[in-house]
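S.K.: got a predicted model here, sequence first, then my questions.
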Amino acid sequence: MSGTFSSPNYPLGYPVGTNCTWTLVTYGPEKLMITFHRVQIGDEQIIVYDGDSEQGNYLGVLTGNQREKVVYTEGNVAFITFRTTGDNQYQRAGFNASFITVYL
């Protein structure tokens, strides 16, 4: 299983006050490998959790400008948040990412 996701309007810039969540699910003993190919979000944050909510184990945070950041889940579900503060005066490109099922 594989797929992609991105911030709204990527790479043309996400709107002020963006509030997005993604839940990625695979089956059985499989895990997820999530690759953030390009991140341009200034002071905003992308947070990755293991499980189906923000109560899951914290797997990582991305901020600023990054390339090729890879996150592996511990289980078969990942919950990802991208919330902007609404006070960012500079429009950033946002981010794009992909995920695949892996056996670890």
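M.R.: That came in fine, so what should we check first?
S.K.: from here on, just use CA atoms for contacts and neighbour counts.
M.R.: Will do.
S.K.: now the longest strand anywhere in the chain: buried residues?
M.R.: In the chain, assigned by DSSP state E, the strand with the most residues is strand 31-50. For strand 31-50, a neighbour-count test (16 or more other CA atoms under 10 Å) marks 31-36, 38-42, 44-50 as buried.
S.K.: take the one below as the second:
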Amino acid sequence: MAVRDKSATIDRSGIVQLHLSVAKQCSVEIREPRDTLTLSRRKNGVNLDLIEDNPNFTGLKTAQTIPWGTIRALGPEGLRILYRVRTGSDVTLVPEFEFED
């Protein structure tokens, strides 16, 4: 459905919501800064889960976004994040920037 490049800045709480999805699969991949953030997901509007496998990429399947799901980043205040969001049929659940320098 969509591929968007976005940016966000972490606020005083140390957390920024990168994407909110309602009944659509989605993925978020950090472009910059790599390997410095902690990603978390809130699935089904309740369950919070920290991403440990790849600190630069995570996704939510459609069932995990009913009624809603979010992907958030945790890091130091003021850090600017560049990231890519994929939604709907454009979600591959495979990192795109894995091998970039």
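M.R.: Yes, it's here. Predicted, not measured: the structure shown is a model, and the values here were computed from it.
S.K.: and the longest strand of the first structure, what does it pack onto?
M.R.: Based on contacts counted as 3 or more CA pairs under 8 Å, 6 or more residues apart in numbering; DSSP states H and E, the elements that strand 31-50 of the first structure packs against are strand 57-72, strand 77-83, strand 94-102.
S.K.: nearest spatial neighbour of the residue most central in space within the first structure, skipping sequence neighbours?
M.R.: Closest residue to the average C-alpha location of the first structure: Ile80 at 4.9 Å, with CA atoms, centre = their mean. Take Ile80 of the first structure and drop its neighbours on the chain: the residue closest to it by CA to CA, 6 or more residues apart in numbering is Val48, 4.6 Å away.
S.K.: trace the one you found over to the second structure, please.
M.R.: Here Val48 of the first structure is matched to Ser40 in the second structure, going by TM-score structural alignment.
S.K.: hmm, Ile71 and that match touching each other?
M.R.: Yes: contact criterion CA atoms under 8 Å: Ser40 of the second structure and Ile71 qualify, at 5.8 Å.
S.K.: thanks again, I'm all set now.
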